[in-house]
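Asks: dropping the sequence and predicted coords here.
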Amino acid sequence: MKKYEELIEQIRRQIQNEIWQTGEKLPSLRKQAEMSGVSLMTVVHAYQVLESQGWIVSRARSGYVVTPKIENCDSTPSNEPVQKTESVDINDFVFEVLQASRTPNITDFGKVYPDPTLYPRQHVNKSLISTARTLSASSAMDNLPPGNLELRQHIAKRYAAQGLAVHPDEIVITTGALEALNLSLQSVTQPGDWVVVESPTFYGALQSLQRLSLRALSIRTHPTDGIDLESLEDALQSHQVKACWLMTNHQNPLGFTLSLEKKKRLMALLSKYDVYLIEDDVYNELYFGSEKPLPAKAFDNHGKALHCSSFSKSLVAGFRIGWVAAGKMAVTIQKLQMMSTLSASAPIQMTLASYLSTRNYERHLRQLRRTLEQRKFATWQELRNHLPAQVNINCTDGGYFLWLELPRGFDATELYRRALKENICITPGKMFSAGDFHNHCFRLNVSFELSDLRLRAIRTLGELIRSMLATRS
């Protein structure tokens, strides 16, 4: 059981045993974190779940209080369990939103990468300069697929630190995680095949399905608990699914991390139906607690999990270096890579291998996680202060995204267009769905420092939302 789940159970029992009375104020977020020995974001996550279940309610600027006794406190997602899409058509809209985020002088909450000032540029540049001095005429050939051996060995050691036995020969270095994911998907599917994705899911997965002419089965996914495994099994029983593209840690856009028990059940289910898992795990280093979450691949006993990640979210985005721990599919993926990009950049592979040979990466990650947690909490507080009460803010203890949900029927795409006129960019929920299932939601990147400009942008978003809600009533 995760720490936030333990805290939820503890507070629930206290309320049931009338330690906390109806209308009584709970300890503040900081006080609860102190008392329980957990992070602030863990308390935020726990209080948020308790609020969604009806146990407590937030009062503006005064904290959380216990609500009257309730009979049913289970929160269930409202979208359909399984949504079928014969032909995915998302790329034009994704392109429009990403281009809009490049507008000069815009306050951008829509970026997919964290604040670039958080990257350790000085140390990485030092490794880059050192690599440039030692490049030989054969460097390009030495770093062809599966990629730089020293870099693959460093990655294999990071798996080993979590108890996973991944041989360097199973790892293929790619141009970013997206190439790893695309090649993995291509290696196990043919045009017209059914592929499972979460609902909502990362828009890159939908773009890949569109490019490869694959059909989507979008499975209901809870903001806290993750993918609905019962709905997933229904889909596997009724359709000849070839692969599942899922995020098990700090999912984009919702932010949840699947429990270990759920990861075990997921892998058992995919093994039962002979389905590959394309595991998108690019945020795995951005956890806020003391323990790095295991990937679902840790519970793969039948070679069905292709684990994809990168250094783009945790170290430096511009280098575009990712990988896939592909197991028995490694050679197939190498062949596909050589027909497309040929290989990832040889100098950049060598630079990262050099950088990872130092202790700088672990020091950087510790600081990065602390900063992201502080900024996420600070932005969550500002949003709670300035957005209407009808806005549900899903805040989890990892990553750097917040998922905001408004009443169904609210048009977050229209909010996106109105915000653009105010030089503010958000990511509308339509980007994360093969249909309009999440058009009442939007995602915010909260990795940036809360400057005066960003504070004003949050207030403006609150005003825009209030105005749009008023026209619906």
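Replies: It's in.
Asks: from here on, just use CA atoms for contacts and neighbour counts.
Replies: Fine.
Asks: ok, the closest residue to Ile8 other than its chain neighbours - contacts?
Replies: Closest residue to Ile8 apart from its sequence neighbours, by Cα to Cα, 6 or more residues apart in numbering: Ala46 at 5.5 Å. Taking Cα atoms under 8 Å, 6 or more residues apart in numbering, we find Ala46 in contact with Tyr4, Glu5, Leu7, Ile8.
Asks: isn't there a helix covering Ala46?
Replies: Yes: the assignment for Ala46 is a helix, going by DSSP: H, G, I helix; E, B strand; the rest coil.
Asks: and of the contacts of Ala46, the nearest to Leu178?
Replies: Using Cα to Cα, Tyr4 comes nearest to Leu178 of these, at 30.8 Å.
Asks: packing partners of the helix or strand hosting Leu453?
Replies: Per DSSP states H and E, Leu453 falls inside helix 452-472. The helices and strands touching helix 452-472, judged by 3 or more Cα pairs under 8 Å, 6 or more residues apart in numbering; DSSP states H and E, are strand 107-108, helix 360-386, helix 412-421.
Asks: just give the nearest non-adjacent residue to Val88, would you?
Replies: Gln210 (5.1 Å).
Asks: with Leu40 as the reference, measure out to the residue nearest to Ile8.
Replies: 10 Å (Cα to Cα, to the nearest Å).
Asks: kindly report the same for Arg384.
Replies: Arg384 is 15 Å from Leu40, where distance means Cα to Cα.
Asks: put this next to the previous one:
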Amino acid sequence: MQMRYRDIASWIETQIQQRVWQVGDRIPSVREMSRLQHVSPMTVMRAYEQLEADGWVEARPRSGFFVRPHYNKLAVDALARPQAQSQWLDTHQDVFDVISASHKGAYYPFGSAFPDPQLFPMQALGRAMARVLRQSSHPDHFTILPPGDSGLRRLIAQRYLRQGIKVSIDEIIITNGAIEALSLSLAAVTEPGDKVIIEAPAFYGVLQTLERLQLEAVPVTVDPETGVDIHALEHALASHSISACWLMSNFHNPTGASIPAPRRPDVVNLLATYQVPLIEDDVYGELFFAEARPMPLKAYDTQGGVLHCGSFSKQLAPGFRVGWIAAGCYAMQIEKRQSVSSLAVGAPNQLAIADYLKQGGYDSHLRRLRETLFARQALIRAELKALLPASTRISQPKGGYFLWVELDKRVDTHVLFQALRPYGVTIAPGALFASDGRFNHCFRLNVSVVGRQNTGALNNPQSLEGLKQIATSLSALSVQSTVTAEY
């Protein structure tokens, strides 16, 4: 009976996902389902109790079982509720424009969010993939279902352990990159209409994810030097009914800020006091310039309320799209959700990364990568300080590959972005990182790519013509603004 009731529960759950039964619908009675499935009424009742426990249905006295609003798992039917105009629609178009311009012929794609692919061990990864394909003759090797390949999850758990963080292999779920990790985590702890604390400025993927899940943002300021404002965080928690908090602990995108080490336990304890789950976006954590990797917020979690999200895309294999969640007490919910959404992560990619990690060269690669990024950041930052007006503020992150540049408030960096496009230079204008225009005078710069020729080959790092063009275009815009103001 045990397996049979689970089969029935899974079957009905799938039907709800496929909208056969919608919110408010009455599912078949126990007697009717018993007849349809040729099982005892007791088996059906056990299946319905499981569905109720999982949040899919609710029992109504003398009426039966009905589909309830659940977990954010389904989008609202477009016919049932008219779609309101999106406040971030223009931001989506801007994001598309920047990504498109940065990857279609730009000589200097400083606006890209992706690291320079020439910095990664592609030949070693190719050999790993070849080994995996030669050795994986069994069909099961290409149908790895959630939570993902056990060998890769074990290797990830071991890397946590080396930092002194106890993470069970059972709470690690492999995902299709960091965005799926973060989206699944957010959906697991919210329902449409909930309020979520995010950073300001925020990575544009955060804004897009909140819109997709119909969630309301409560922004908390991030300073490029001191990180998230803990007093503003506490005020937001006290002033709103918050369902989740999404923070980048290390080398924040776009500012490069990190939460200071002494404040990290305070952030975790504060959110635990308000019983608010923390989604920790730590995709840049391995790209530190100091002697040791910063301790993630997950290290201070004693209640399982921190969902730590990582990825191999930023430091090893951008095109493989392999990320993960150390999901704490939400692991089972997320595993179920992934099973009915993306289903699984590409098995060859998981196995190839696991094979590469076993070869033992990953940490050596990371050391070389960090040294290169540190040198490029120093070079580009020094050049920018020499080229741009003295009033310009330029961040100095302790890791990652972004610089955050704050110009005179009269400058619109989206206009600057458009002015640079004919010269093959891109930036990420501040309008991408907030919906209210407060960062329109700022832009994000990717320091991992210092310049390209038409062939895509890297120039000598001293070739910084793209930065000079930014300064020239900015100067031209400033002159135009002055002339306009005089008239």
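Replies: Noted; the coordinates are in hand. Computed from a prediction, not measured in an experiment: that's the story for all the values here.
Asks: buried set for the helix holding Leu453 of the first structure?
Replies: Across helix 452-472 of the first structure, burial judged by 16 or more other Cα atoms under 10 Å covers Arg454, Leu455, Ala457, Ile458, Thr460, Leu461, Gly462, Leu464, Ile465, Met468, Leu469.
Asks: could you check how far that helix is from the centre of its chain?
Replies: 25 Å (Cα atoms, centre = their mean, to the nearest Å).
Asks: list of residues touching it?
Replies: Thr107, Glu382, Leu383, His386, Leu387, Pro388, Phe410, Leu415, Arg418, Ala419, Ile424.
Asks: mind listing residues that contact the lengthiest strand in the first structure?
Replies: Counting residues, the longest strand found in the first structure (DSSP state E) is strand 215-222. Under the criterion Cα under 8 Å, 6+ apart, residues 76-77, 79-88, 192-200, 209, 227-228, 231-232, 235, 434 lie in contact with strand 215-222 of the first structure.
Asks: restricted to strands, list those.
Replies: Checked against DSSP E, these include these in strands: Val82, Gln83, Lys84, Thr85, Trp194, Val195, Val196, Val197, Glu198, Ser199, Ile227.
Asks: residue in the second structure paired with the last one?
Replies: When the structures are aligned by TM-score structural alignment, the residue of the second structure matched to Ile227 of the first structure is Val228.
Asks: list the buried residues of stretch 396-416 of the second structure.
Replies: 396-407, 411-414, 416.
Asks: how long is that stretch end to end?
Replies: Using Cα to Cα, first and last residues of stretch 396-416 of the second structure are 22 Å apart.
Asks: Pro104 of the first structure looks like it's in a strand, true?
Replies: No: assessed with three-state DSSP, Pro104 of the first structure is coil; it does not lie in a strand.
Asks: from the chain's centroid, how far away is stretch 91-106 of the second structure?
Replies: The answer for stretch 91-106 of the second structure is 18 Å, by Cα atoms, centre = their mean.
Asks: and stretch 415-433 of the first structure, by the same measure?
Replies: Distance, centroid of stretch 415-433 of the first structure to centroid of chain: 19 Å (Cα atoms, centre = their mean).
Asks: check stretch 289-307 of the second structure too.
Replies: 17 Å.
Asks: what does it contact?
Replies: With Cα under 8 Å, 6+ apart as the test, stretch 289-307 of the second structure has contacts from 163-166, 185, 249-250, 261, 264-265, 267-268, 272, 276-280, 282, 285-286, 288, 308, 325-330, 370-371, 374, 398-399.
Asks: counterpart of Gln15 of the second structure in the first structure?
Replies: Using TM-score structural alignment, Gln15 of the second structure lacks an equivalent in the first structure.
Asks: determine the number of other residues adjacent to Gln15 of the second structure.
Replies: The number of residues packed near Gln15 of the second structure is 13, by other Cα atoms under 10 Å.
Asks: got it, and Gln338 of the second structure?
Replies: Neighbour number of Gln338 of the second structure under other Cα under 10 Å is 23.
Asks: what comes up buried for the helix or strand harbouring it?
Replies: Per DSSP H and E: Gln338 of the second structure is located in helix 331-339. In terms of neighbour count (16+ other Cα under 10 Å), helix 331-339 of the second structure has its buried residues at Ala331, Met332, Gln333, Ile334, Glu335, Arg337, Gln338.
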